[in-house]
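J.: mind looking at a prediction? Sequence and model below.
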Amino acid sequence: MTTMMISKQDIIEYINNNYPDIHLELNSFKNNIIDELLNIFNIISINQNDFQLKSQRYFIETVVDELSEKYKIFYERQYKLNELLKLKLPEQRSPEWHLLRQNILTASSFAAAMDKCHFRSRDELIYSKIIPEPYESNPITEWGVKYEEIATLFYQSITGTVIKEFGMIPHPTFPIFGASPDGICDDTGPMEFCSRMLEIKCPPKRKFTKSVPPHYMMQMQGQLEVCDLDECDFLQVKLEEYDTLLDYKNDIFDSSEPYKSINEEYDNIINGKTKENLPKGVTISYVKEGDASHNLSYLYPKLYQTHEQYLEWIDEYIKKGYNIVETKWWKITRYELSLVHRDKLWWNDHIEHIIKFYNDYIEYKSNPDKLNELKAQINNKKKKKKNEIFIPAKLPPCAFIE
């Protein structure tokens, strides 16, 4: 009688096929599962000594325990996801959304509130929350708005997930703090992705780094705390726009090359990919009826289509009478995906600093004279910084003065 070799995948498939409705009670059926598998794979035989038999039992038991723990985590995350989906939240960039952001510290401003942001000081943040500046789009922010959806579609394609969007979420018990995550994975994809948060950056100029920049790490820790979640994928995507449609057509994925960069299912896709095995496609920029001419909205087709399919898609919107400003053919040239874990101790160390920031904000808001002093202080710092000329104390050996 031949003894069959059992694998981890065999054990998982057997449990999923024969115990599909008792995932949370797997440990109660552990001995049954072990005995059944030992018999099915003919492990109990005259060819198995006591050491072998005990080792096989140990192997099956560890897989059952691991799977049981995975299901436990999955159902906990699924519950948290469903609770978040029940929240009544203001729509992104709506007047209610802006008002909520104005009265609390948000995760995206966390680094500035701690005076650890390169782009805005703590004082400037306080002043802007009291005297809001009108929102003015610039090429860098508009690029991010335009291509965030492409990055989301790409993420979904390489992870097998579906992203749910959320507006501004206030902290349930710490009302002076809130967050607007780019998205959260639902429960229809791989188990390990359930309720995993997604934070996207599409920098047009900033150099990519393998590590997560500190100010973005602070943002994600704040987001995870607000949503009571454990993980966030930090996705950086570099995109470029083709000069012409011909350039787009000539950038073709060679399916004969043995690409194994993402996953097998992805690598089997041929259409809508560059020679670097990364997505390419097209977007439509248009102006909604009643909007100002500079206030652009965007349309996105599915990924991985032929250029003929994309041209047909564009033609459909032309026929519908959309006020199309331009179409842009784009490609992803690089991406970095980093998994960030929640750090509860780090957050706890920053709570008092958040409260201090909020107290200062309230004090300036209720005292116009102090607010004017703050404004003068900000202006003086800007003027001083503008007039500063850096003169090194000692020139490096390779420096020459003509």
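T.: Everything's here; your move. Numbers count the residues shown, from 1 in each chain.
J.: only C-alpha atoms from now on, for both contacts and neighbour counts.
T.: Will do.
J.: how about the longest strand seen in the chain: buried residues?
T.: The strand that spans the most residues within the chain, counting by DSSP state E, is strand 324-341. Neighbour-count burial for strand 324-341, counted by 16 or more other CA atoms under 10 Å, picks out Ile324, Lys328, Trp329, Trp330, Lys331, Ile332, Thr333, Glu336, Leu337, Val340, His341.
J.: another one to put next to it:
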Amino acid sequence: MYYNLNFDYEDLEEMDGSSLIKSNNENYDDDYNENVLNDIIEVILSLIYDYVKENPSLLSCYDIDEIIIDEIYEMVDIILEDIKYDNYVLFLDYEKYIEEHELIDFSFDLYNSMFSVKHSHIDNELESESNKNNFVIEVDFKMDSNFVNKMEAHIDYLRSKPQPEQRTNNWYKFRHNLLTASNAHKAFGTQSAQNSLICEKCQPLKQIDPENPEIVKSVNINSPLHHGQKYEPLSVMLYEAKYNTTVEDFGCIQHDNYNFIGASPDGINIKQNSPLFGRMLEIKNVVSRVINGIPKKEYWIQMQLQMEVCDLDYCDFLETKFVEYESENDYKLDNINTKGVILYFSNGTPVPHYLYQPLGLNEEESEKWIEEHIENVEENMTWIKTIYWKLDTYSCILVERNRSWFDNNIVQLGNIWNIILNERVEGHAHRLPQKKATKKDAELEIELEIQKETQKQTSIEGFCLLKK
């Protein structure tokens, strides 16, 4: 496939290093040089186009540029070995720019300008102890009355979408019959990851007691999962305060056209006079992982599906790392601005209950708040301890909806869902992880084989005796 390029030949002269258009052979004029160069660029553009088309899931990779450029370099290196021009010396002039990636980089930038293949991260804010600049990440569009009215109507529509009451049997059944954004990334992973997703959705649903829907056997309050759940409300509080906005929870929403896909966004900005109005929010609270401002592939896929389900175009990916103080004294001695208090209560069940102190209180106001809420606790609640926290790292990046990625990958999601429906009937045992054989298992298997051989030999000898 070739492109009818209206290529600005002079643009190449702006590239770093020597000009790509100057030939060492004076027998060829600039027009000839231009034709040769355009031939090479068209070959590279064609390779990029085909590679992206054949690998649509690449759009979920943050380093898509590097992946494509490395792959194309190898292809170009092989193809150009067979290309013979009238003047081989002229070709060598361009070959060195291919080896140095300059020509491929230029072609890739040109491809992006025509097809917009770039990964959909737009802007980044990473705040830590060494970087405390406060600024709002904005998208370049006008908040006119027409946009506000349309967005408000769309948000009202999302609110009106039917969904069962949370934590009921119908709610669990509803979610069981969906590939949710949080786990659908497995559909694009290894065979083992796909098996995990299929098995998860093929497992029979456990019924809960309607009178005690929240009763669970145990909760590991030290697990990373619980840490994320504990600090998610605090992340929302910080986000709302930082950007002067309001975030609303919308529960689990089903896709309008693909009824096997659903999403539970952490929230949507609903404040009409905010530049973030209509933007989704996805939160991750890390324990030990280093926050670098780059979403993991599974998180990017999760956000793409959330935006697709809700039919919204932007999502803030918020990562926060909170650290807990060893003591109240350590908390008071630390002069950091972003810190606070969480009260931990129990009602006799394994599920902890947390109360979050409002942000921005001074020391006197904080102590008064703690005292009042411990003294006036509900009758069925018991105060367990006071948790003192500080914000270690804050990262917020804006991720844009990539419709092309979804259009190219919905087939895979549909294939996985059809397998799930089939194996709910036919069985999925063959996808379960195989138990790893231990030394003891091997010894037992050998012993059983010996017993079988002994029994077999005894039977043969007995038969021979009877025959005599």
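T.: Thanks, I have it. Quantities reported herein were computed from a predicted structural model and do not represent experimental measurements.
J.: picking that back up, how big is the offset of the next helix or strand after the longest strand of structure 1 relative to structure 2?
T.: Sequence-wise, the next helix or strand downstream of strand 324-341 of structure 1 (DSSP states H and E) is helix 344-365. Compared with structure 2 after the fit, helix 344-365 of structure 1 shows a mean deviation of 0.7 Å (mean CA distance after the TM-score superposition for structure 1).
J.: starting at the chain centroid, how far to helix 344-365 of structure 1?
T.: 25 Å (CA atoms, centre = their mean, to the nearest Å).
J.: which bit of structure 2 covers that helix?
T.: The aligned range for helix 344-365 of structure 1 in structure 2 is 403-424, by TM-score structural alignment.
J.: repeat that for stretch 79-86 of structure 1.
T.: The aligned range for stretch 79-86 of structure 1 is 153-160, by TM-score structural alignment.
J.: give me the residues contacting that stretch.
T.: Phe250, Ile253, Ile270, Gly278, Cys310 (CA atoms under 8 Å, 6 or more residues apart in numbering).
J.: take these and keep only those in strands.
T.: Ile253.
J.: of the contacts of stretch 153-160 of structure 2, closest to Phe115 of structure 2?
T.: Comparing the contacts of stretch 153-160 of structure 2 against Phe115 of structure 2 with CA to CA places Cys310 closest, at 25.1 Å.
J.: tell me who's in contact with the equivalent of the closest one over in structure 1.
T.: Taking TM-score structural alignment, Cys310 of structure 2 has Cys227 as its aligned residue in structure 1. Shown in contact with Cys227 of structure 1 (CA under 8 Å, 6+ apart): Leu84, Ile169, His171.
J.: distance of Cys227 of structure 1 relative to Arg342 of structure 1?
T.: As defined by CA to CA, to the nearest Å, Cys227 of structure 1 lies at a distance of 11 Å from Arg342 of structure 1.
J.: and for Val282 of structure 1?
T.: From Val282 of structure 1 to Arg342 of structure 1 the distance is 36 Å (CA to CA).
J.: out of the two, which sits in the busier spot?
T.: Val282 (26 against 20; other CA atoms under 10 Å).
J.: mind checking what secondary structure the more buried one has?
T.: Following DSSP: H, G, I helix; E, B strand; the rest coil, Val282 of structure 1 is assigned to strand.
J.: what's the match for it in structure 2?
T.: Aligning on TM-score structural alignment places Val282 of structure 1 opposite Val341 in structure 2.
J.: how about its match, what does it touch?
T.: Tyr356, Gln357, Thr386, Ile387, Tyr388, Trp389.
J.: which of these does structure 1 keep?
T.: Contacts conserved in structure 1 for the contacts of Val341 of structure 2, counting by both residues aligned by TM-score structural alignment, their matches' CA atoms under 8 Å: Tyr356, Gln357, Thr386, Ile387, Tyr388, Trp389.
J.: aligned counterpart of the last one in structure 1, please.
T.: Spelled out, that is Trp389 of structure 2. Alignment note: Trp389 of structure 2 maps to Trp330 in structure 1; criterion TM-score structural alignment.
J.: helices along the stretch 1-150 of structure 2, start to end?
T.: With DSSP state H, counting those that start in this stretch as the criterion, the stretch 1-150 of structure 2 has helices at 30-54, 64-79, 88-99, 102-115, 145-160.
J.: residue range for the shortest one in structure 1?
T.: Put plainly, it is helix 88-99 of structure 2. Going by TM-score structural alignment: helix 88-99 of structure 2 matches no residues.
J.: follow-up on the earlier one: what's the closest of the contacts of Cys227 of structure 1 to Leu245 of structure 1?
T.: Closest to Leu245 of structure 1, out of all of those and judged by CA to CA, is Ile169, at 41.3 Å.
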